[in-house]
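In: All I have is the shape, not the residue letters:
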């Protein structure tokens, strides 16, 4: 028999460890690393018994392993996105769906979306007040929601308006429920799950109407939206995607391509205002038509302020050998994104916000992992980076962010994503107007 070998870890009851993880999420990870090393075993309500790793070689091994040995964790976003979501699928069915969904997010297709991103950004920036401090996260959320709706559905008339009203409520509630047990009984409006399922039924009805319209559209092959591409796509055996598969995958794109991108953009505002030298360089670059430093700044925001805590796998085989550890079936193996991005051996002066570390080089995708890794790396990573690049380019071109000497904003959990506690507060002016002082009274930040 194979001997199980697990790293050390806390021995407190599961409930106590769960409270600790919620109360001091990022500090807690660092404290446990300092106490136990770069790998430790925990027992928490969401994942149960899990090995948390941050050794680069072991992380690479997890990302490269076959799904036969370790695949998606049992508790993930698939529980709220639907059984046809990429988050829920495993093995060959996951690979089959993923192959079908790759084309809209790569190559020349990305160029189609750039105009949409700029149009939505310009529209939203026109509403930003000049002078007073305000939270940018709500604005970034509206921008990214409208972008992904247009990219997915094109011009959808009344259905577009219905989804724009429904999805923020649905995604907000779903992101909180994703880590909670699914009840066996639907209590209707008396329970959060009941309210979510009611919203899901409303979403399915709207998408069902759009799918039916698309299948009747004689000009479907002239459309650039993702729904049209899905309706025209075929599996290897020639069959088409079912309506339920399309609904689940579209919800996956709408949810995954919306909240996390908006949160990263709010963090970008929060970071840049506290690093005026970098901000000044970015203004010079955007005026000159460049983009290298802006792209590097996005990478560095994602490194220093990752919006997701963990990515990982659940052991499917009798045991799974991960470097020094032999992990038994049923355990989760979780990669701590925070600890990876804090690793001094990979990112010298890791606590320093320094976009220049990525100038002239691309991040190693087994070390810089805001999108996860391996066969389950986020399908829309290139789309999200394009989106953030264009939003920041447009903002820097049209507005001046006023720097602040306030401490950085604390991390705040929104269920799935970790956002700046004050919403990425900004003070802005139109660049054609005389500059405001470098710090503004009333622009209060939270200490971190």
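Out: Great, that's in hand. Note that this is a predicted model, so its numbers are computed, not measured.
In: Only C-alpha atoms from now on, for both contacts and neighbour counts.
Out: Noted.
In: what sits up against the helix or strand hosting residue 59?
Out: Using DSSP states H and E, the element containing residue 59 is helix 56-64. Applying Cα atoms under 8 Å, 6 or more residues apart in numbering, the external contacts of helix 56-64 come out as 53, 70, 312-313, 322-323, 335, 340, 366-367, 373-375.
In: quick one: contacts for residue 423?
Out: 135-138, 266.
In: try it again with 10 Å
Out: Residue 423 sits next to 134-140, 263, 266-267, 269-270, 409-412, 445 when contact means Cα atoms under 10 Å, 6 or more residues apart in numbering.
In: thinking again about what came up before, make a markdown table out of the contacts of helix 56-64 and add neighbour count, distance to residue 99 and secondary structure.
Out: Listed next are these as a markdown table, based on neighbours: other Cα atoms under 10 Å; distance: Cα to Cα, whole Å; DSSP: H, G, I helix; E, B strand; the rest coil:
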| residue | neighbour count | distance to residue 99 | secondary structure |
| --- | --- | --- | --- |
| 53 | 27 | 29 | strand |
| 70 | 24 | 20 | strand |
| 312 | 24 | 21 | strand |
| 313 | 23 | 21 | strand |
| 322 | 20 | 28 | strand |
| 323 | 12 | 30 | coil |
| 335 | 28 | 25 | strand |
| 340 | 23 | 29 | helix |
| 366 | 19 | 22 | coil |
| 367 | 22 | 25 | coil |
| 373 | 21 | 16 | coil |
| 374 | 16 | 14 | helix |
| 375 | 16 | 11 | helix |
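In: okay, now the one to match up with it:
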């Protein structure tokens, strides 16, 4: 069988790339309607030939594929300029397996239980400062909260001076626009604003992180510390080489980018939907009262389904490979479209309805809900993200009732960095609970 590509648009390549990066939520459904469940799109400079899949059986086929034939790290080249070559998201085969093995203990169930109290403390400090009767820009507040979680729970930064220097730098690199982020792939643009400023901020972050790593390695209380960085400094040993400073830096930046705005955006969407539906909000408040974390987690999961934050999970083929009956050439990038999978009427007949109960009733089938990818590349931080989300919801709903501002228009998404966030920052009005 001759290798070939499925049908796709004939627009100029630059136009296809721009539309995919900037307006993917409008583009992808149109392409599926016109070309069917499998189609091609060209998205240079990241992927010259991107083939998009979304049916559950096709997703299963890709996630179950041999990682030697399907390189996720190579396909994630868009992340390289920031995350670095050692990132668990950018490595493949044995190097990826080693990184994942060393990172995994910091995100297992025991570790997550240890982080929960600190996340609750951070969330409580944030929401206690909210003024009843005020309008809250949830995207801004959840970004600030998620950044504080990264700083203290992941990086373990407790020194006030380091915190004050690092926080604004981290905020700036995670809130760039999609076109600016795309430009990071073009080295010559580093001489010009805003890319020059981005790289200056990244260099300053690296200096602070390397200093923190060096100091932490010699800390007398390292074995007693429970933050992610301290845990990672203690992995490895006789049978496995420990993480180097450069590897630690890349994994920390990866955890920042993969775990900051994704969780903040999902929380913003969840709060917006709870404010929009008082019935579902009352059910969530009851879940807080009876300490039903599964029900709160279902709210987060449904927010991630209805408002997809990351568009797809990608793999680059290292050899000619048949997927869903298509013989695709080596070098092709295949995408399991999270966005389209979450908008399939076959999987979700009421696709536009915010209904967390679907995740409690057993009606969500495998390979139809994909915010954390799947297979051997499933996101290591999935449990952390859901724990953080449920903890934050608990702190908010135990204090406040939520509603939308009078005359509020339906919230829409926009692309920022590589994530989709609420365009209007998901404004809600809060009132003291019980009043």
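Out: That came through, no problem. No experiment lies behind these values; they were computed from the predicted model shown.
In: Just give the TM-score of the two.
Out: With the length set by TM-score structural alignment, normalised by the length of the second structure, the two chains reach a TM-score of 0.93; 430 aligned residues with a Cα RMSD of 2.1 Å.
In: Select only the buried ones of the contacts of residue 423 of the first structure in ChimeraX?
Out: In ChimeraX, this line selects whichever of the contacts of residue 423 of the first structure come out buried by 16 or more other Cα atoms under 10 Å:
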select :134,135,136,137,139,140,263,266,267,269,270,409,410,411,445
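In: Residue 18 of the second structure is in contact with residue 179, isn't it?
Out: Yes - contact criterion Cα atoms under 10 Å: residue 18 of the second structure and residue 179 qualify, at 8.4 Å.
In: who touches both of these two?
Out: Contact with both residue 18 of the second structure and residue 179 is made by no residue, according to Cα under 10 Å, 6+ apart.
In: Go through the contacts of helix 56-64 of the first structure and say which is closest to residue 223 of the first structure.
Out: residue 375 (29.1 Å; Cα to Cα).
In: Nearest residue to the closest one in space, ignoring adjacent ones along the chain?
Out: residue 63 (7.3 Å; Cα to Cα, 6 or more residues apart in numbering).
In: cool, and residue 114 of the second structure?
Out: According to Cα to Cα, 6+ apart, the nearest residue to residue 114 of the second structure is residue 226 (7.4 Å).
In: Residue in the first structure paired with the one you found?
Out: Counting by TM-score structural alignment, residue 226 of the second structure lines up with residue 224 in the first structure.
In: Same question for residue 141 of the second structure.
Out: So, by TM-score structural alignment, residue 141 of the second structure is matched to residue 139.
In: same check, this time on residue 212 of the second structure
Out: Per TM-score structural alignment, residue 212 of the second structure is aligned with residue 210.
In: can you give me the helices for the stretch 51-200 of the first structure?
Out: Here the stretch 51-200 of the first structure has its helices, by DSSP state H, counting those that start in this stretch, at 56-64, 78-81, 91-101, 108-125, 137-153, 158-177, 192-216.
In: Output those helices as TSV; include the columns distance to residue 357 of the first structure.
Out: Below are the helices of the stretch 51-200 of the first structure laid out as TSV (distance: least, Cα to Cα, whole Å):
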stretch	distance to residue 357 of the first structure
helix 56-64	18
helix 78-81	35
helix 91-101	32
helix 108-125	26
helix 137-153	26
helix 158-177	33
helix 192-216	43
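In: quick one: residue 169 of the second structure from residue 176 of the second structure, how far?
Out: As for residue 169 of the second structure, its distance to residue 176 of the second structure is 12 Å (criterion: Cα to Cα, to the nearest Å).
In: what do the two both touch?
Out: Common neighbours of residue 169 of the second structure and residue 176 (Cα under 10 Å, 6+ apart) are residue 198.
In: quick one, strands of the stretch 201-350 of the first structure?
Out: 310-315, 319-322, 325-328, 332-336 (DSSP state E, counting those that start in this stretch).
In: Buried deepest among those strands, which one?
Out: Of all the strands of the stretch 201-350 of the first structure, strand 332-336 carries the top mean neighbour count, a mean of 26, counting by mean count of other Cα atoms under 10 Å.
In: how close does the spatially most central residue of the first structure get to residue 402 of the first structure?
Out: Geometric centre of the first structure, nearest residue: residue 260, 3.4 Å, by Cα atoms, centre = their mean. Distance, residue 260 of the first structure to residue 402 of the first structure, using Cα to Cα: 24 Å.
In: same check, this time on residue 53 of the first structure
Out: 39 Å.
In: same check, this time on residue 299 of the first structure
Out: Distance from residue 299 of the first structure to residue 402 of the first structure, by Cα to Cα: 22 Å.
In: repeat for residue 361 of the first structure
Out: Distance from residue 361 of the first structure to residue 402 of the first structure, by Cα to Cα: 29 Å.
In: what's the answer for residue 191 of the first structure, then?
Out: Where residue 402 of the first structure is concerned, residue 191 of the first structure sits at a distance of 44 Å (Cα to Cα).
In: Neighbour count for the two, which is higher?
Out: residue 402 (22 against 12; other Cα atoms under 10 Å).
In: correct me, but the more buried one touches residue 134?
Out: No - using Cα under 10 Å, residue 402 of the first structure is not in contact with residue 134; the gap is 12.0 Å.
In: anything in contact with each of these two?
Out: Between them, residue 402 of the first structure and residue 134 share the contacting residues 426-428, judged by Cα under 10 Å, 6+ apart.
In: could these be laid out in JSON lines, adding secondary structure, neighbour count and distance to residue 220 of the first structure?
Out: Supplementary listing: these in JSON lines, determined by DSSP: H, G, I helix; E, B strand; the rest coil; neighbours: other Cα atoms under 10 Å; distance: Cα to Cα, whole Å:
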{"residue": "426", "secondary structure": "strand", "neighbour count": "25", "distance to residue 220 of the first structure": "42"}
{"residue": "427", "secondary structure": "coil", "neighbour count": "26", "distance to residue 220 of the first structure": "44"}
{"residue": "428", "secondary structure": "strand", "neighbour count": "22", "distance to residue 220 of the first structure": "42"}
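In: from these, which single one is nearest residue 283 of the first structure?
Out: Nearest to residue 283 of the first structure among those: residue 428, at 13.6 Å, using Cα to Cα.
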